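# Build me a model:
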Amino acid sequence: MTVIICNDTPAAIRGMLKRWFVEPKPNVFVGTVNRRTREKTIEYIRRNAPGLGMLILATAPNSQGFSIVSYGETHRIPVVYDGHYLIAEKWNEDDEC
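Predicted coordinates:
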């Protein structure tokens, strides 16, 4: 399964994504495609909408069962912590823990 979350998807990109994915909520696309189709789709989007921010969750053979990748500027940042994917909602390098 693949989930693509975009920021302000252009109409042409949205139409192309609807070929393989359903859009349960604006700019959220969910579908079951093979790895090659997913990679070609992401490549097409990055080439034709270079400023588009995307967060992509895809099935992967790891303990969580998925991986997370982001492209462009998104409001969420994927972080790998102790081998697990987490989402940072706000990230400040200057803040001390």
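
# hey, let's count contacts and neighbours off CA atoms from now on
Fine.

# What segments of this structure are helices?
11-17, 35-48 (DSSP state H).

# The structure of the following sequence is requested for comparison with the preceding one:
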Amino acid sequence: MNTPMPNLVVISTTAVPDYVRGSLSRWLTEPTPGLYVGSVSARVRDKLWETVSTAVGDGAAVCVHPADNEQRYIIKTAGERRRRVTDFEGLQLIEFKEENGIVQL
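Down below sits the predicted model:
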């Protein structure tokens, strides 16, 4: 028996333009600066992420939302940061870029 996926979305932003923060705060709650949570449809979530990821500039953003996979969620990122998502046999893991270019899991 398949149960419906919840529609909770979490978006974290760092150093994004003010208008991006404004767009997010229209649809989601901001419990702490740069962290947005809420329940929205997949269509709204995808539009919000499109807005964030295309306007991130020198900042960074992460979106976590439910998915029908082994982990039960997907992580999306935009912008360059030390941590990045990598696929390891179907699982999303976080790898760290070292300052000298070496990557560690």
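
# Got a TM-score for the two of them?
Here the superposed chains carry a TM-score of 0.79, computed using TM-score structural alignment, normalised by the length of structure 1; 95 aligned residues with a C-alpha RMSD of 2.2 Å.

# coming back round to it: Serialize the helices of structure 1 to a markdown table and add fields for distance to Ser63 of structure 1 and mean neighbour count.
Below are the helices of structure 1 laid out as a markdown table (distance: least, C-alpha to C-alpha, whole Å; neighbours: other C-alpha atoms under 10 Å):
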| stretch | distance to Ser63 of structure 1 | mean neighbour count |
| --- | --- | --- |
| helix 11-17 | 28 | 14 |
| helix 35-48 | 19 | 14 |
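
# and of the ones you listed, who's closest to Thr74 of structure 1?
helix 35-48 (14.0 Å; C-alpha to C-alpha).

# how much space between Ile75 of structure 2 and Glu89 of structure 2?
Distance, Ile75 of structure 2 to Glu89 of structure 2, by C-alpha to C-alpha, to the nearest Å: 15 Å.

# of the two, who's got more company?
Comparing Ile75 of structure 2 with Glu89 by other C-alpha atoms under 10 Å, the one with more neighbours is Ile75, at 18 against 7.

# these two touch, right, the more buried one and Asp87?
No. With contact defined as C-alpha atoms under 8 Å, Ile75 of structure 2 does not count as touching Asp87 (10.5 Å).

# ok, now which ones touch the spatially most central residue of structure 1?
Note on structure 1: the residue nearest the mean C-alpha position is Ile56, at 1.8 Å, using C-alpha atoms, centre = their mean. Taking C-alpha atoms under 8 Å, 6 or more residues apart in numbering, we find Ile56 of structure 1 in contact with 2-5, 68-70.

# Take the helices of structure 1 and write them to JSON lines, including distance to Arg76 of structure 1.
Formatted as JSON lines, the helices of structure 1 follow (distance: least, C-alpha to C-alpha, whole Å):
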{"stretch": "helix 11-17", "distance to Arg76 of structure 1": "21"}
{"stretch": "helix 35-48", "distance to Arg76 of structure 1": "18"}
